[in-house]
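>>> with the input below, show me the fold.
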Amino acid sequence: MIIMACKKEITAEAPTVDFTVRNMRSTIGDTLVFKLGDTCKFDVSGYADNITHYSGIVGNNYDNRNRTSALGKLILTFSTTMQFGTQANTFKVLAIKNLPSLDSATVVNANWTDITSRTTLATSATAVSTGNVDVTDLVSSADDVLYLAFKYSGVTGSTQRTWVISNYSLTNIGSDFNYVLSNLANDASYWTRYGNVWTPASARWTATSSALTIVGGAATAATNTSWIVTKPLYVGRITQDIPTATVKNLVSAAVTYYEYKYAAVGTYKSTFAYYSNTKDDTKAGSKNFYIKITQ
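Purely as a prediction, here's the structure:
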């Protein structure tokens, strides 16, 4: 006799949850109007295992919950100081997209774009900020990978310059996202350095969480060419939008109301997302409210 067992899938119960708004001041079509400072009060009926709220503010937009890539403006900024000597043209800011590798031969021989002229650089020990430098034109799409490099040159025969870079960042900025692709605090261990002078150690670029520094030598020091290159910068990278709040989860009791207060005037798409699930099945849905906050 052969006994065969069959597997029965466990079906999730369809959520019955619903939401209504009870305290809007007026309506314009399908838009609910509130005054700034009002608390939006939602009545919750029915049931779902899990309920989240997306308020529609930046970072909490339901429509962007699965968005992982978008190209806004690429804004580069940093500050510099320069000390000692009189040598000219000792510091360059370079950029390239889709560099095939970070070995020294590839880096040195690559077709870099010189963007030094876009920046405002120090002429003394007084720190000078570049301001916001738009480098979006250096890439073609959100799928590109950008590299930035700082190239130092010092020649023997006179005192060489010393440069310090601080407050460095590259940020992908859109109308509803602001993602830091690179900065000193996060990237101290990810810079790649090349140079022909390695003694003393200060004669090459050094990276910390607060500065990039290269110390020029005295007049008798060897001619020095030194590079420091960023990690690969995936220019379209952003953070997925997340819920503003968890209204209910599987282990919490059923809820009958929810409140939210908007901090600024504007029009928002407020979304409740809900689902019930088992190991075999999920049933989900969402409900939107268009909300206008006025003065």
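>>> switch to C-alpha atoms for all contacts and neighbour counts from now on
Noted.
>>> all the strands of the stretch 101-250 of the chain, residue numbers only.
Applying DSSP state E, counting those that start in this stretch to the stretch 101-250 of the chain gives strands spanning 113-114, 128-129, 133-134, 145-154, 162-174, 177-183, 192-195, 206-207, 212-214, 224-229, 233-234, 245-248.
>>> to compare against the first, here's another:
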Amino acid sequence: MINRYIMVTAIAFTFASCSKEIEVKSLNFDVTVSKTNGAVSNTYTTSDSLNFAFKGNPDVITFYSGEINRQYINKDRTVADGTPILQFTSLRATGTQANSLALMVSSDFKGIALKPGSTIRDTVTTNANIATAQWSDITSQAALSTGAATPSGEINLSSFANLGKPVYIAFKYVAAAGSVQNKWTITLLTLTNKLADESIYTIGNLGAPNTEIKNYGVITYSPGWWVSYDEVKNANKYPWVFTAGTSLVITGAATVGAATAPAEAWAIMGPINLKKVSPDVGVGLKSISAKFENYPYKYSSVTLSEPTFVASNNVVNSSATVVKPLSIKVTKP
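Now for the predicted structure:
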């Protein structure tokens, strides 16, 4: 009986303890800044060594310096107006057929279709989507190979970014019957969004859809490439071959005798938001285990917005946060 009483009491105490939520610690936090020699100003230069002094002891402190790609005001930004630039290198080998490679862009392509309830591609529907989409031919903007590896130059896609919707970028291969058909190799492809502050974000490349793209420490993923052809237009079934991270290659008929039919094949990347950027991230200065009283810092570039510290105390169900912007700026000497 005594044992039963002890057990019931213990259980009751446990439930009572669990019913109490852990309260987050109150948060008092402030920051001041000066040169390491103690001089205080509203304007500093990149030649100054600064010291940020803290009052309070929060669990976590994160620092947004206000420099390019380190701005608190951009911590949730995922799109920004810039200049989207496509670049690649092409190599044409075998054959001399003219106009066998076209660079295309579409904003209404319905995408690669999958069979219902599966991850298997529906080739018929995909080819129908390609055929019905409106494709803009921008081949004239690129320098293409006539026999040696040739950089395309910068291809400005701003007119498509201004449409306000994602686009698809494609290489269309066409070959005529009756003569040796060209082989094309595409390498070193990048698609970037360059902002007015000179920051450059990679938003596309020759990576597979699960390939990481890292911009200023933030990871996103390549949109990937898909290849397709319609056997009605490509009876000899010459495909684009995509090697993730390396190249796109298509080889048509290598001899006149093999060139018994025309060929058409597509390699498509997308969908892509041409205004895509990565959010700015701060630098973690302090974890819960350490007391942190000051942070020395020397700017390597000017500030574009206010330096900001974010302090927080955190428990399982709640948190307390204080955001401390500093009304200073850092300029060149």
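>>> now what about the TM-score between them?
Scored against TM-score structural alignment, normalised by the length of structure 1, the superposed chains reach a TM-score of 0.85; 283 aligned residues with a Cα RMSD of 2.6 Å.
>>> returning to that earlier point: among the strands of the stretch 101-250 of structure 1, which is nearest residue 279 of structure 1?
strand 245-248 (19.1 Å; Cα to Cα).
>>> mean deviation of the following helix or strand past that closest one from structure 2?
Heading C-terminal from strand 245-248 of structure 1, the first helix or strand you meet, by DSSP states H and E, is strand 257-260. With mean Cα distance after the TM-score superposition for structure 1, strand 257-260 of structure 1 departs from structure 2 by a mean of 1.0 Å once superposed.
>>> list the buried residues in the next helix or strand after strand 257-260 of structure 1.
Per DSSP H and E, the first helix or strand lying C-terminal to strand 257-260 of structure 1 is strand 266-277. Buried residues in strand 266-277 of structure 1, counted by 16 or more other Cα atoms under 10 Å: 267-277.
>>> now the strands of the stretch 101-250 of structure 1 in CSV, with distance to residue 32 of structure 1 and mean neighbour count?
Shown next, in CSV, are the strands of the stretch 101-250 of structure 1 (distance: least, Cα to Cα, whole Å; neighbours: other Cα atoms under 10 Å):
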stretch, distance to residue 32 of structure 1, mean neighbour count
strand 113-114, 51, 13
strand 128-129, 45, 18
strand 133-134, 39, 16
strand 145-154, 43, 21
strand 162-174, 27, 20
strand 177-183, 26, 19
strand 192-195, 54, 18
strand 206-207, 53, 18
strand 212-214, 52, 21
strand 224-229, 52, 20
strand 233-234, 40, 18
strand 245-248, 21, 16
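>>> quick one: the helices in structure 2?
2-18, 123-132, 158-161 (DSSP state H).
>>> which of those sits closest to residue 242 of structure 2?
helix 123-132 (16.7 Å).
>>> grab the nearest non-local neighbour of the spatially most central residue of structure 2.
The residue lying closest to the centre of structure 2 (Cα atoms, centre = their mean) is residue 220, at 4.1 Å. Of all residues not flanking residue 220 of structure 2 in the chain, residue 213 sits nearest, at 5.1 Å (Cα to Cα, 6 or more residues apart in numbering).
>>> check contacts around that neighbour.
202-203, 219-222 (Cα atoms under 8 Å, 6 or more residues apart in numbering).
>>> same deal with residue 63 of structure 2?
282-285, 307-310.
>>> picking up where we left off before, who touches the residue nearest to the centre of structure 2 in this structure?
By Cα under 8 Å, 6+ apart, the contact set of residue 220 of structure 2 is 212-214, 278.
>>> and the gap between it and residue 76 of structure 2?
14 Å (Cα to Cα, to the nearest Å).
>>> ok, the contacts of residue 213 of structure 2 vs residue 236 of structure 2, which is closest?
Comparing the contacts of residue 213 of structure 2 against residue 236 of structure 2 with Cα to Cα places residue 222 closest, at 30.9 Å.
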